[in-house]
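here are the coordinates; sequence isn't available:
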């Protein structure tokens, strides 16, 4: 008896993934001249883009990279809270880069302001990392770091961004 054939993704999921790939390609084309070695990756499903880049950082396998996912099965927010990522209704990505600032204290605020301004002038930043629109949480930013190797200065920094594009419909027990 043979194994059942894998299920084909729904047309909406296929379309959302195609849009994410197109956006990733446009980002790479715009950013790579100023950021040599930049990699922009898209995956359909992952546990967490931040968790994946942290695994790579701890294994010293991280260059400048943007990792986007259509769906996260174990996305995280501040204080370990779960972050639901619904295909087509959310944008989830993480940026991994080695940084050597003398002071890390303003990074969360700087990233929050940059993302809020990039989205829309009406998006507000709620301290320390929540993006708000019309009085509701629109998204959030999670920053994590890992030590670089003995031969590399600085720390590996992973900046995760999650943005709700539509209100997800969740099961009653979620």
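Sure, I can see it. As the structure is a prediction and not an experimental result, all values here were calculated from the model.

when you work out contacts or count neighbours from here on, use the C-alpha atoms and nothing else.
OK.

got the buried residues for the biggest helix by length in the chain?
When the chain is scanned for its longest helix (criterion: DSSP state H), the result is helix 11-31. Of the residues in helix 11-31, 13, 14, 16, 17, 20, 21, 24, 28 count as buried by neighbour count, 16 or more other C-alpha atoms under 10 Å.

repeat that for stretch 109-128.
Quick answer for stretch 109-128 (16+ other C-alpha under 10 Å): 109, 111, 112, 113, 115, 116, 123, 124, 125.

which residues does the closest residue to the last one other than its chain neighbours contact?
It refers to residue 125. Of all residues not flanking residue 125 in the chain, residue 131 sits nearest, at 4.9 Å (C-alpha to C-alpha, 6 or more residues apart in numbering). Counting by C-alpha atoms under 8 Å, 6 or more residues apart in numbering, residue 131 touches 112, 116, 123, 124, 125, 137, 138, 139, 140.

next, the one to line up against it:
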């Protein structure tokens, strides 16, 4: 919210163009990557993403609430996705050993194999639709700026 001490500063043309382009990217990029993954690997982005995060987690296991958070889904939405992945034999759910109340999602060997088969399609799609457009740019600086945006958003929701 604007403070009474600082007057509102309208966006410059460049700032406005950036904000609008970023908004379009946030909608378009997941759509095109999802289409490429579904067509090329038979795996939608909504299923690829949790498999990817589980593959990187210690013991290929994550608490369902943590998996939902990194996938930007509600817990109930993540439960539906994990149920589909369980039906394929790619994920198993197990009670959390830490407290016995929560559930973990655990990537199976066949889930890891499925992810590995889909990975080349994902890689080609992300390079073509995103990274190729940033050739010659300082990705370290851009990544740091995006992390700051994401972190400030997370702080505002806590």
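Arrived safely, thanks for sending. Nothing here was measured: the structure is a model prediction, and the numbers come from that model.

could you get me the TM-score between them?
Superposed pair, TM-score by TM-score structural alignment, normalised by the length of the second structure: 0.31. Supporting alignment: 80 aligned residues with a C-alpha RMSD of 4.8 Å.

after the helix or strand hosting residue 115 of the second structure comes which helix or strand?
For residue 115 of the second structure, the host element (DSSP states H and E) is helix 109-129. Counting by DSSP H and E, the element after helix 109-129 of the second structure in chain order, helix or strand, is helix 139-157.

quick one: that next one to chain centroid distance?
The chain centre lies 14 Å from the centre of helix 139-157 of the second structure; the measure is C-alpha atoms, centre = their mean, to the nearest Å.

and stretch 115-125 of the second structure, by the same measure?
15 Å.

so what touches that stretch?
By C-alpha under 8 Å, 6+ apart, the list of residues contacting stretch 115-125 of the second structure reads 32, 33, 36, 37, 40, 41, 43, 48, 51, 52.

okay, the angle between whichever strand or helix holds the first one and helix 109-129?
Secondary structure here is read from DSSP H and E; on that basis residue 32 of the second structure sits in helix 13-41. Regarding helix 13-41 of the second structure and helix 109-129, their directions subtend 140 degrees when assessed with axes from the mean of the first three to the mean of the last three C-alpha atoms, to 10 degrees.

any idea which helix or strand comes after helix 13-41 of the second structure?
Using DSSP H and E, the helix or strand that follows helix 13-41 of the second structure in sequence is helix 45-56.

all strands of the first structure, in order?
Along the first structure, the stretches classed as strands by DSSP state E are 39-46, 65-76, 82-85, 90-99, 124-126, 130-133, 136-147, 155-164.

as a markdown table, the ones you listed with distance to residue 57 of the first structure would be great.
As requested, the strands of the first structure are arranged in a markdown table below (distance: least, C-alpha to C-alpha, whole Å):
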| stretch | distance to residue 57 of the first structure |
| --- | --- |
| strand 39-46 | 14 |
| strand 65-76 | 11 |
| strand 82-85 | 22 |
| strand 90-99 | 8 |
| strand 124-126 | 28 |
| strand 130-133 | 25 |
| strand 136-147 | 7 |
| strand 155-164 | 6 |
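
point out the most buried one among the ones you listed.
strand 155-164 (a mean of 24; mean count of other C-alpha atoms under 10 Å).

and the contacts of it?
With C-alpha under 8 Å, 6+ apart as the contact definition, strand 155-164 of the first structure has outside contacts at 49-50, 53-54, 57, 62, 83, 85, 89-100, 138-148.
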